[in-house]
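> Based on what follows, work out the 3D shape:
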Amino acid sequence: MRTLLLTLLLTGCVAVHAQERRWALEECIAYAYEHNIEIKTQELTAEEKRIALSEARWGYAPDISISNSYSLSTGRVLDPTTYEFVENKTVGGNSTSMGAGATLFGGLKNRYRLRRAQLDLRASLLGVESTRRDVRLHVSAAYLEVLCAEETIRDAGQVVAELTAQEEKTARKVEARKVTVADLLQIQSQLADAENDLLTARRAYDIARLDLCQLLELDDWASFRAAPPDGEELRGGGVADDPAALLDAAGALPEVEAARVGIDLARRDLQIARAAYWPT
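I've put the predicted structure just below:
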């Protein structure tokens, strides 16, 4: 009877899970790209760099200033038409001025600042790409942890079901005096250990789902279900074992390119500092 109830329970769980939504790996990665806080932070930083680049381009534009003033006097005032003081009169005046100026030479600061702003934007975009790559790796690892935890639960549940059936058979044999009570106690001890392993597997499964949903910025982690990857996802497109190919792949990483851009940024900062020696 106990085996039948356990079988029905497992079958019901499978039926319920079959009706629930299951997240594929690429779906999780796409969701993380849209909602992950670290990626959003890097994208906002890149937007700030775009604004800084626009400001650097406007550095070539001339400075234009316009001012306007209006004055009003009443009582004993100076008449601007006759330059004589008059009594009990109101006199108003308006003055407008406009000026423009452009730097003919400033040590090429604007050029260096523009180039630096372009490199700064490039570094920020590489930071976005690097963060996306890290999020993809972390989501993939957490996703595999969820799948492994599910498999562990299935294995532990199968062991519990087998030991439960064996316990019932041994109990009947004890009643028939074919085996001793010690044999039944040994099986019950194994069953208790298996049930404890099942509880541990379920707890590890909950932790794995929670970790993955934190990466996805998904609140409802309790209802999260992962779909097993198909053959194409498992096969993937790895890098060949050729050392030259490995070096090329390492050189194409956004972290490496960002380091190169960082060196160029330092050189531009040095050029901007040296430009201060030149007269304006």
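> Only C-alpha atoms from now on, for both contacts and neighbour counts.
Noted.
> and T90, helix, strand or coil?
Here T90 is recorded as strand under DSSP: H, G, I helix; E, B strand; the rest coil.
> my read: it touches V77, true?
Yes: when contacts are counted by Cα atoms under 8 Å, T90 is listed as touching V77 (7.5 Å).
> Run a quick neighbour tally on the closest residue to R2 other than its chain neighbours.
Leaving aside its sequence neighbours, R2 sits nearest to T164 (Cα to Cα, 6 or more residues apart in numbering; 7.4 Å). Burial measure for T164: 22 neighbouring residues, criterion other Cα atoms under 10 Å.
> didn't I187 look like it was pressed against E168?
No: I187 is beyond contact range of E168, at 9.8 Å (criterion: Cα under 8 Å).
> Helices of the stretch 1-150 of the chain, residue ranges please.
All helices of the stretch 1-150 of the chain, identified by DSSP state H, counting those that start in this stretch, fall at 2-19, 25-35, 37-57, 109-175.
> export the ones you listed to CSV and tack on distance to I207?
Shown next, in CSV, are those (distance: least, Cα to Cα, whole Å):
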stretch, distance to I207
helix 2-19, 18
helix 25-35, 17
helix 37-57, 21
helix 109-175, 9
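> So which of those helices is the most surrounded?
With neighbours taken as mean count of other Cα atoms under 10 Å, the helices of the stretch 1-150 of the chain reach their highest mean count in helix 109-175, at a mean of 19.
> for that one, packing partners?
If you count contacts as 3 or more Cα pairs under 8 Å, 6 or more residues apart in numbering; DSSP states H and E, helix 109-175 packs onto helix 2-19, helix 25-35, helix 37-57, helix 181-216, helix 254-274.
> Which elements pack onto the shortest one?
Spelled out, it's helix 25-35. Using 3+ Cα pairs under 8 Å, 6+ apart, the elements in contact with helix 25-35 are helix 109-175, helix 181-216.
> so how far is that helix from its chain's centroid?
10 Å (Cα atoms, centre = their mean, to the nearest Å).
> Would you quantify the distance from T74 to T164?
Distance of T74 to T164, given as Cα to Cα, to the nearest Å: 107 Å.
> So what's the residue count around the residue lying closest to A32 once chain neighbours are set aside?
The shortest distance from A32 to any non-neighbouring residue, by Cα to Cα, 6+ apart, is to L216 (4.6 Å). Residue neighbour count, defined by other Cα under 10 Å, stands at 22 for L216.
> what residues are up against the nearest residue in space to V160 that is not next to it in sequence?
In space, and not counting its chain neighbours, V160 is closest to A194: 5.7 Å by Cα to Cα, 6+ apart. Contact partners of A194, counting by Cα atoms under 8 Å, 6 or more residues apart in numbering, are A156, V159, V160.
> nearest to L198, of those residues?
Nearest to L198 among the contacts of A194 is A156, at 5.2 Å by Cα to Cα.
> The closest one touches D197, doesn't it?
Yes: using Cα under 8 Å, A156 makes contact with D197 at a distance of 6.5 Å.
> Check the spacing between the residue lying closest to A123 once chain neighbours are set aside and L191 real quick.
Using Cα to Cα, 6+ apart and skipping residues adjacent in sequence, the residue nearest A123 is A258, 5.5 Å away. Counting by Cα to Cα, the gap between A258 and L191 amounts to 56 Å.
> next up, for comparison:
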Amino acid sequence: MAWLQQCRIANIVVQVGSDSAACQQDMGKFLCLYEVVSGEIPQLKFEVLLSDDVYRFVAVDADGEQELLWQSDDEREISAALEIHFYRKTIEYLDKDMASIHAALLHVNGKACMFAGVSGAGKSSICTAGLLAGADYFSDEFALLAKDGWVYPFPRPMQWEFTEHPAFERQTIIDSGLISADYFDFPDAQGVETRCHLWHPKNIQRKPLPLTHVVLHQYRADLTAPELLEIPRHEALMALPEHLHIQRGMALDLPMLNKRLNKDCKFYRLTFPNVIAAWELIEAEIRSR
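As a prediction, the model looks like this:
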């Protein structure tokens, strides 16, 4: 293997290796935010293997079981497959200990705050607003909730569909010095050259924290000002199961979440037309509680 890197994700060590120089470069962009370790026994391995001019992307678990995730004669396709399957397989492996919630997770004033919303609800915008205001980054996609109610970092690079951010000017983000920009190119299913934009927060939260605040949010262009309401625990619990990456049905997911969420966790519903004003409202609430 020409290149190897070990990193820690939650309570496991993941090792990524590649025989491809191009894949190595792209993998470095995907992995640069994770805590780097060395000399440890990995629980999960991802490898790009070159044989007979074909690149094979495989996952290998702790028992040595190998799964073919993707293969192609174009190494750039492997980079795109990594973006999908690296997260999927890692979440599957962590599932016995960690519930993965489709949510952003930030460290604010010593507290862990989770933002859960459906696609288009403004999760990336809230996460970016928090980072630009000095919050530390856990994840913008995978909130890992352990059995004891603590949340763990899964700091994948932030991504949104277009070159420009939906709420902030690109140059404003770069000039902040708090988030840097990168990208990789790959052919899509029709062979059209496509660019995936990656954004790397500077301030990464490395240690787990107890989850103290959960915000269910929704962007609303028809409002004139953000509204933040504290809601009962049961209302939040009814909404959260739909945001789990691995779902087993309400009968199992709801009691599981109820058991894991701390008794003193606070729950809110946020609607907002302007993400900067919304973040100021959220931050003031977090600092006061």
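> So after superposing, what's the score?
Scored against TM-score structural alignment, normalised by the length of structure 1, the superposed chains reach a TM-score of 0.19; 79 aligned residues with a Cα RMSD of 5.4 Å.
> sorry, back to before: just the contacts of A194 of structure 1 now: which is nearest A208 of structure 1?
Among the contacts of A194 of structure 1, and counting by Cα to Cα, the member closest to A208 of structure 1 is A156, at 16.9 Å.
> now the closest one, nearest residue through space, not along the chain?
The spatial neighbour of A156 of structure 1 that comes closest, neighbours along the chain excluded (Cα to Cα, 6+ apart), is L198 at 5.2 Å.
> For that neighbour, which residues are in contact?
Contact partners of L198 of structure 1, counting by Cα under 8 Å, 6+ apart, are I153, A156, G157, V160.
> Distance check, the residue nearest to V160 of structure 1 against S65 of structure 1.
As judged by Cα to Cα, A194 of structure 1 and S65 of structure 1 stand 83 Å apart.
> picking up where we left off before, which residues touch the residue nearest to R2 of structure 1?
Neighbouring residues of T164 of structure 1 by Cα under 8 Å, 6+ apart: R2, T3, L191.
> May I see those residues arranged in CSV, with distance to L246 of structure 1 as well?
Below are those laid out as CSV (distance: Cα to Cα, whole Å):
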residue, distance to L246 of structure 1
R2, 56
T3, 54
L191, 50
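> got the residue ranges for the helices in the stretch 101-250 of structure 2?
Under DSSP H, counting those that start in this stretch, the stretch 101-250 of structure 2 gives helices at 123-132, 170-175, 233-239, 250-260.
> just those: most buried one?
Mean neighbour count (mean count of other Cα under 10 Å) peaks for helix 123-132 among the helices of the stretch 101-250 of structure 2, with a mean of 24.
> helices or strands up against that helix?
Applying 3+ Cα pairs under 8 Å, 6+ apart, one finds that helix 123-132 of structure 2 makes contact with strand 98-108, helix 275-288.
> redo that, cut-off 10 Å
Applying 3 or more Cα pairs under 10 Å, 6 or more residues apart in numbering; DSSP states H and E, one finds that helix 123-132 of structure 2 makes contact with strand 98-108, strand 111-116, strand 136-139, helix 170-175, strand 179-187, strand 193-201, strand 209-219, helix 275-288.
> tell me the most buried of these?
Scoring these by mean count of other Cα under 10 Å, the most buried comes out as strand 136-139, with a mean of 27.
> which other helices and strands contact that strand?
Going by 3+ Cα pairs under 10 Å, 6+ apart, strand 136-139 of structure 2 lies up against strand 98-108, strand 111-116, helix 123-132, strand 150-152, strand 193-201.
> rerun at 6 Å
Here strand 136-139 of structure 2 touches strand 98-108, going by 3 or more Cα pairs under 6 Å, 6 or more residues apart in numbering; DSSP states H and E.
> just the angle between the strand it packs on and helix 275-288, please?
90 degrees (axes from the mean of the first three to the mean of the last three Cα atoms, to 10 degrees).
> What helix or strand is Y93 of structure 2 located in?
Per DSSP states H and E: Y93 of structure 2 is located in helix 75-94.
> Over to Q5 of structure 2. Which of the three states is it?
Secondary structure state of Q5 of structure 2, per three-state DSSP, is strand.
> Touching, it and V13? I think so.
No: counting by Cα atoms under 6 Å, V13 is not a contact partner of Q5 of structure 2; they are 10.2 Å apart.
> Now for the two: what residues contact both?
Counting by Cα atoms under 6 Å, 6 or more residues apart in numbering, no residue touches both Q5 of structure 2 and V13.
> what helix or strand is M27 of structure 2 on?
helix 21-31.
> Quick check: buried residues in the next helix or strand after that helix?
Note on helix 21-31 of structure 2: by DSSP H and E, the next helix or strand toward the C-terminus is strand 35-37. Neighbour counts over strand 35-37 of structure 2 (16 or more other Cα atoms under 10 Å) mark E35 as buried.
> Mind checking what helix or strand follows strand 35-37 of structure 2 in sequence?
Sequence order places strand 44-51 as the next helix or strand after strand 35-37 of structure 2, per DSSP H and E.
> buried stuff in that following strand?
So for strand 44-51 of structure 2, counting by 16+ other Cα under 10 Å, buried means L44, K45, F46, E47, V48, L49, L50.
> Give me the contact list for it.
By Cα under 6 Å, 6+ apart, strand 44-51 of structure 2 touches 14-19, 55-62.
> which of those residues are the two that sit furthest away from each other?
Within those, Y55 and A62 form the most distant pair, 22.6 Å apart (Cα to Cα).
> Please identify which of those two sits among more neighbours.
Neighbour comparison, Y55 of structure 2 and A62: the larger count goes to Y55, with 24 against 11 (by other Cα under 10 Å).
> Could you double-check that the more buried one lies in contact with S72?
Yes: using Cα under 6 Å, Y55 of structure 2 is in contact with S72, at 5.4 Å.
> residues touching L53 of structure 1, list them.
A117.
> Repeat the analysis, applying 10 Å as the threshold.
Listed by Cα atoms under 10 Å, 6 or more residues apart in numbering, the contact set of L53 of structure 1 reads E47, G59, R113, L114, R115, R116, A117, Q118, L119, D120, L121.
> How about G99 of structure 1: what's its closest non-neighbour residue?
Using Cα to Cα, 6+ apart, the closest residue to G99 of structure 1 is S65 (5.2 Å).
> Taking the contacts of L198 of structure 1, tell me the two that lie furthest apart.
Across the contacts of L198 of structure 1, the two members that end up farthest from each other (Cα to Cα) are I153 and V160, 10.4 Å apart.
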